[in-house]
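Chemist: Need coordinates for the following:
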Amino acid sequence: MSHTERTWAAYPTATVTGYPRIGPNRELKRALEALWSGKISPAEFETAARSVRLETYGRLTELGLNQPYAVPADFAAYDQVLETAAAVGVLGGAAGDLDWEEYFALARGTDDRPALEMTKWFDTNYHYLVPEIGPDTVFTPRPQRVTALVEEAASAGHTVRPVLVGPVTLLALSKAAEDYPNFRPLDRLDDLVKNYAVVLAALAEAGVEWVQLDEPALVADFDAADDDQLAGLAQSAYSTLLSAAVGDERPQIAVTASYGSLRAGLDALASVAPEALTVDISKPTLQADPDYIQRITAAVPQLTHLVAGIIDGRNIWAADLETQLETLRGFDRPVSVSTSTSLLHVPYTLEGEVNLPVDVAGWLSFAEEKVTEIEALAEALATGTTQSREVAFARAARAQRTRTESARTHNDAVRQRTAALPAEVSRGDVNERRAAQKARLGLPDLPTTTIGSFPQTDDVRKARAAFRAGRIDEAEYTDTMRAEIKRVVDLQEDIGLDVIVHGEPERNDMVQYFAEHLDGFVTTANGWVQSYGSRCTRPPILFGDVSRAEPITVPWSSYAASLTDKPVKGMLTGPVTILAWSFVRDDEPLSVPADQIALALADEVSDLEDAGIPIIQIDEPALRELLPLREERRAEYLQWAVRAFRLCAVGARVDTQIHTHLCYSEFGQVITAIQALDADVTSIEAARSRMELLDALDDGFHAEIGPGVWDIHSPRVPSTAELEDLLGAALKSIGPDRLWVNPDCGLKTRGYRETEASLRNLVHARAALLGIRQGAGVAAAAHV
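Modeler: Prediction:
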């Protein structure tokens, strides 16, 4: 039978656009770290990764995704952008497949080469690796990376849907190769589409009937191309890919547009009519774009199968199934039911979360529960009744009712305090503050410090776990933490750092730790979510109004200060980052809990000052992360985000130096907002991008700045010469009286060997630069 006579598989009526891939008990994380440490071989790692994949396929089938192609094969050993880049060939190199050594060298770097730059995936806390593309980059497709997944699944009895980042999004998220700073990777689209066609042909040869291409770039505004330009590029790319006849030349293509609503991209995709189109119609998207469903209905032709991404893939609240069912019934055609985004952003399951308050647990749905919601909606659509899924609909209705009626979500005292806040929030004149802080601190030019955390040893982790489990008492736990703090302080003194931190051994995570000490949050026991590679976090759940019952960080910072005569820096996580890295309320604007968290942190700042701490860092690495994807919504966000940060420090003394830290996002778009934070010192990720951010600074940027010179997300130890080179580049933009010397981020994920070596090199590089600068001054004076 020829392909033109063949009946091709319909798109599944219930599916997800993606699923967590670290394993329900972080099996992939452990396998990765065992491979990197040499404890297992590449072959053993491949076996472990294969087990995670096949167990996921089996579990999703058990949950009801049992139609052909309902289960996505979106696995990546480190990151889906790196995986797609390898498959379609933008990483260059020979036609052979990448071995694990080369693959992870791109992700993590080696002693001889830095890793690829890493930044945030749209407005999420997931990090992706940024491909670097130039006009002469050789594109070498490796379709075997994708066909191998299909064949592996088929051998276990699963018909899976391969998933790739789409060509427009892949190039929109790439950066110009170092030698071509003004080049636009999107200009290589025609070349890249040819490689996608090669991969699609290989999938067709392997018998695949559906492939998913993710194009979230079409719901965002980019500097490199506006909405109309991206839409035009998508129309061109998919005209080419779809022009091949379905069958021997390519599978059917399902394009997915997650994280928001399509604008010009909707008409562009509709005009080329892919076989299926997944649109994000989750509650947050429809709140921002109320007419989106009407536009979809009007634009998308009947020959394109519509997939409704109605179950929120980014938050953990139980779905309102009755309301969503009515929404789905309003379409003018049959639709499939799916998630708005990949479920990569939520934990695996509520099963086993026995420590959550019973009422709060009843309001939640994690990945497995969301699959059940999807399956219930799809069944109700197909049968016209909810009776066969009565349990799922009853649970959903109970969640909506009990959450609305709960008294736990509201605190009158907190509401009254935020209502009394002033409209304008300011610490006063920056020059007055700088003079007072200089007199109090007495720091040299190019002061050295770290971002806050130090490596967390097995002994520290075991002590925290034992304390939580009740196997040791508070006194023994405190003694263990104090011993670690003393070790860290002594190490910093020995290395010669100018500003000391306590190392944060008591903190499991920079957001979770604060959530555990703030009313209005709950935390999970096993709610792990992948951030990048093997890095996982347990996002807290914000369910109610926020307040602080007692000091959180003061005892630890005070103890560190008692061990040294050098300035000690107190460490807080800022309100925007706490929100960005938590699952937040969906029943009010984010600006409301932002103010509440800010006031709780302002109380902490006051207590740290009373304890004699002269420097307080309020970390906001997620400031750029929460920036809305559409331009017209950004000003409102930045206004309340900046205000919340300033509320934290508005009562601080003029001689208390307020720091902030930002990392792993493209910050050029928000540089004005970073300045408006009005921090005295801003440290920021800059090593992988080689100080690119400094090009965006102008004369209005008054803060002292610490552009990171050591990429802590790679295990490599930068040489003194390399650090001198980066600091020298920074000195071209920032004077030595305003430039700080520090790593890119906290050191929690590093080991002590590379930490000590890197910090010693950092101090030596600073000393060498000061010697060069002072020597140059002496020579100039002699010449005069």
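
Chemist: C-alpha from now on. contacts and neighbour counts both.
Modeler: Noted.

Chemist: Return the residues in contact with the closest residue in space to Ala397 that isn't next to it in sequence.
Modeler: Distances taken as Cα to Cα, 6 or more residues apart in numbering put Asp320 closest to Ala397, at 6.7 Å, once the chain neighbours are dropped. Asp320 sits next to Ala396, Ala397, Gln400 when contact means Cα atoms under 8 Å, 6 or more residues apart in numbering.

Chemist: Could you report the neighbour count for the first one?
Modeler: The reference is to Ala396. For Ala396, the neighbour count with other Cα atoms under 10 Å is 22.

Chemist: One more: the last one?
Modeler: Counted with other Cα under 10 Å, residues neighbouring Gln400 total 17.

Chemist: Am I right that it sits in a strand?
Modeler: No. Counting by DSSP: H, G, I helix; E, B strand; the rest coil, Gln400 is not part of a strand but helix.

Chemist: To compare with the earlier structure, here is another sequence to fold:
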Amino acid sequence: MLKHNLGYPRIGVRRELKKACESYWSNKIDSNQLFDVGKQIRKENWKIQEKSGLDLIPCNDFSFYDHVLDMSLLLGVIPKSYHSAVSSTTMMIDDHNIDIYFAMARGFQKRGWDIKAMEMTKWFNTNYHYIVPEFDKNQKFGIFSKKIFDEFEEAKIVLKSIPKPVLIGPVSYLFLGKEKENSFQKMDLIENIVPIYIQIINLLKDQGANWIQLDEPILVFDLSRKEIESFQYAYQEISKCCSEMNILLTSYFDGISENISLFRNLPIKALHIDLVEDPEQLESILNFLDNNTKKMILSLGIIDGRNIWKNNYVNSIKKIEIAMKVLGEKRVMIAPSCSLIHVPIDIEYEHSIHSDVKKRMSFAKQKIYELKDLEDVIKGNKNLLSKNLNSLEKTKNSFLFYNQKVKERVTQIKNKDFQRKSSFKIRQKKQQKKFHLPIFPTTTIGSFPQTKEIRSLRNKFKKKELRKEEYEKKIEKFIVDVIRKQEEINLDVLVHGEFERNDMVEFFSEKLKGFLSTDNGWVQSYGSRCVKPPVIYGDVLRYKDMTTKSICFAQSKTPKLMKGMLTGPVTILQWSFVRDDQPISTTAYQIALAIRDEVKSLENSGIQIIQIDEPAIREGLPLKKKNWKFYFDWAIKAFRISSSVVKDETQIHTHMCYSEFNDILSHIADLDADVLTIETSRSKMELLKAFSEFSYPNEIGPGVYDIHSPRIPTVKEIFDLIQKASNRFPIRNIWINPDCGLKTRKWDEVMKSLKNMTRAAKMAREKLLNNNPTPSTNSS
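Modeler: I've put the predicted structure just below:
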């Protein structure tokens, strides 16, 4: 029984990769220094996995920004503009083509070149973001980058065993991309791309590889006929031309039972399935393999690659023994359910977690050791089984986990708790009469730059080097300063800047019972952006105001409207590691009731506009449509519990970003937020077509510039985007805003960009309103 891993966190225990990348981008280190940091992280990762006793250790799972972008660079899927710009402004492109790579991810503004970053969206139903490949009809593929080959050689030197290279499979890679024109379908490119995969695999074989992992998470979807044909063609060709290579084909994030027939007569060596997300698929998969192929190995994904709780060895051993009974020991492998990039690295770096909770937790390093434990239990070590059971059962009834009053409040939720008092049309009239905002009102999504000074201030307060009163006074100075900046920019609706907040979820978790924050539980979100997801271990209770004091202070310093800023219940849930001992809907309602109480507190204190962000509502969506109804039932109810407590005159905003919304628009409308702000700038407002065709009924703020790139948008390009929006929506329903919060940007970029945004809004009021004197009608 082989033990293997699909991928290991690449940020470094102390976020070394983040710091190195950001130093490179700011010209503080050169590319050689950057590559040295990457090399050290890889070496440490390989050594940890080797020490754990893994039989197959992955390589090429490391990335300086994003593994999908790595694949684009490897295959030469590089828009000409990036290649031309970097080549003309860089003295010499290094062997890793790192400047082209980062230009694609972050945009490029240098020596007369001004190129936007490529589109970014969520990786399936996770909070990880990937850079979307772009294909044209005559797309050429080739081997452009040497990274995968260099890292294989590097791993061979470090490891005693032969490493297992990891690649996104050809069908999923095409699926994840987008066509730059409408005259073809991306799956039409399968015959062009497969020969390059074959070349790559054979080159790795020549280097000594005997296993290669091809990730095809697309298999969890309801596949179209075209996708099925593409899959069958791709793997018949790969199997035929790479017969000496052991192909491990992996899929994860859900079950593949509906697509298992694709593997009939497919001579791949091993198939990996996710038994955490869909444990019920095991029986049908085993039945198929037993009746249709007598050689294929089955890899059981039994360690949760997306959550931080210890594995239940009893449950896992049952699955392993069932598989071994049908297939035999040699045809069974065990692994985490998916890559471990979705969990923190090492629980041993946590020193402030209550021991009753910590005993139940397991991070990436611990998870790969759990595989060794399971192997030893199978071989007869029953002490490990008893130890595991004790750690899970001992704390089961701890007072830390349960609060009877919270549980009773959830059972008392009534239908009226999900409903605003009046319809949107009635609310809109009342709000317009109350606020007197101009056409195309301007605002931001919430956060402003978190400078070193602010982070240092929060850190000193956390370490108790600053008294609470002194800390709050300093934060108030930052709030006043950002209000003056917004007034200077002439924004219409202001925010307080969120300087007291470390993260939009972690901040609230620290003020709610039933949550804990880790010290070093960092997880990559995109590029150098890392988050520290809180842990929901018990019943959730709001026991005091969380934001009211700072928001009311901010409102007292300006005559303009000040938004209250909250994170919604679904996002708090999705961006946390959630307890696994009760239905997820119950936990969602507990959080929703806590946010509801905060919303009411803000309204009672005079705050008239409240934003409840739900950027994660799309990513929580099950990958199979048959499971959507159940998800939306509780997710929409959770949002409406939190938002429906206010009067008609109080305006509720929500924000969503970097997701595909086309197929869930009716559910977004069911949230019934007065104003929805969304990301549309990277896709050049393509998303608005879907919202328009759906006739989205409420007000909308399409993001007019991309905050994830350092480039400064021009007044003209922002105006053009506003004009596009005004061709599709009633002018009175359009807000003007960036596409996300400004926390990660620098002040110089922010001020220039927002000034251009407000100038563009003013231009739109002058030009577009004159052209459309009846803004209440749709001009599309």
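
Chemist: So after superposing, what's the score?
Modeler: Once superposed, the chains reach a TM-score of 0.93 (TM-score structural alignment, normalised by the length of the second structure), with 750 aligned residues with a Cα RMSD of 1.9 Å.

Chemist: of the contacts of Asp320 of the first structure, closest to Leu694 of the first structure?
Modeler: Gln400 (48.0 Å; Cα to Cα).

Chemist: Give the aligned equivalent of that closest one in the second structure.
Modeler: Applying TM-score structural alignment, one finds that Gln400 of the first structure aligns to Leu392 in the second structure.

Chemist: same question, Gly544 of the first structure
Modeler: Using TM-score structural alignment, Gly544 of the first structure pairs with Gly538 in the second structure.

Chemist: Quick one: map Tyr348 of the first structure onto the second structure.
Modeler: Checking with TM-score structural alignment, Tyr348 of the first structure has Ile345 as its match.

Chemist: So the match of Gln400 of the first structure sits against Lys358, correct?
Modeler: No. Counting by Cα atoms under 8 Å, Leu392 of the second structure does not reach Lys358; the two are 10.6 Å apart.

Chemist: one step back: okay, now the nearest residue to the match of Gln400 of the first structure once chain neighbours are set aside: neighbour count?
Modeler: Nearest residue to Leu392 of the second structure, sequence neighbours excluded (Cα to Cα, 6+ apart): Arg360, at 6.0 Å. When neighbours are defined as other Cα under 10 Å, Arg360 of the second structure has 21 of them.

Chemist: what's the matching residue for Arg360 of the second structure over in the first structure?
Modeler: Match for Arg360 of the second structure (TM-score structural alignment): Trp363.

Chemist: Check Pro713 of the second structure too.
Modeler: So, by TM-score structural alignment, Pro713 of the second structure is matched to Pro718.

Chemist: next one: Ser681 of the second structure
Modeler: Correspondence of Ser681 of the second structure to the first structure, assessed by TM-score structural alignment: Ala687.

Chemist: Contact partners for the spatially most central residue of the first structure?
Modeler: Nearest to the geometric centre of the first structure sits Asn125, at 1.9 Å (Cα atoms, centre = their mean). Going by Cα under 8 Å, 6+ apart, Asn125 of the first structure touches Ser531, Ala580, Trp581, Ala622, Glu625.

Chemist: And Ala299 of the first structure, by the same measure?
Modeler: Taking Cα under 8 Å, 6+ apart, one finds Leu266, Asp267, Ala270 in contact with Ala299 of the first structure.

Chemist: What count of nearby residues applies to the first one?
Modeler: Using other Cα under 10 Å, the number of residues around Leu266 of the first structure comes to 22.

Chemist: tell me the SS of it?
Modeler: Looking at Leu266 of the first structure with three-state DSSP, the answer is helix.

Chemist: What separation is there between it and Glu373 of the first structure?
Modeler: 27 Å (Cα to Cα, to the nearest Å).

Chemist: Which stretches in the stretch 251-400 of the second structure count as helices?
Modeler: In the stretch 251-400 of the second structure, the helices defined using DSSP state H, counting those that start in this stretch lie at 281-292, 313-327, 355-358, 364-378, 382-393.

Chemist: swap that for the stretch 51-200 of the first structure, sorry
Modeler: Counting by DSSP H, counting those that start in this stretch, the helices of the stretch 51-200 of the first structure are 80-88, 100-108, 144-155, 167-172, 189-205.

Chemist: With distance to Arg408 of the first structure and mean neighbour count added, can I get these in TSV?
Modeler: Shown next, in TSV, are those (distance: least, Cα to Cα, whole Å; neighbours: other Cα atoms under 10 Å):
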stretch	distance to Arg408 of the first structure	mean neighbour count
helix 80-88	39	24
helix 100-108	44	18
helix 144-155	46	17
helix 167-172	42	24
helix 189-205	52	20
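
Chemist: just so I know, which of those lies nearest Arg314 of the first structure?
Modeler: Across these, closest to Arg314 of the first structure is helix 80-88 (Cα to Cα), at 17.1 Å.
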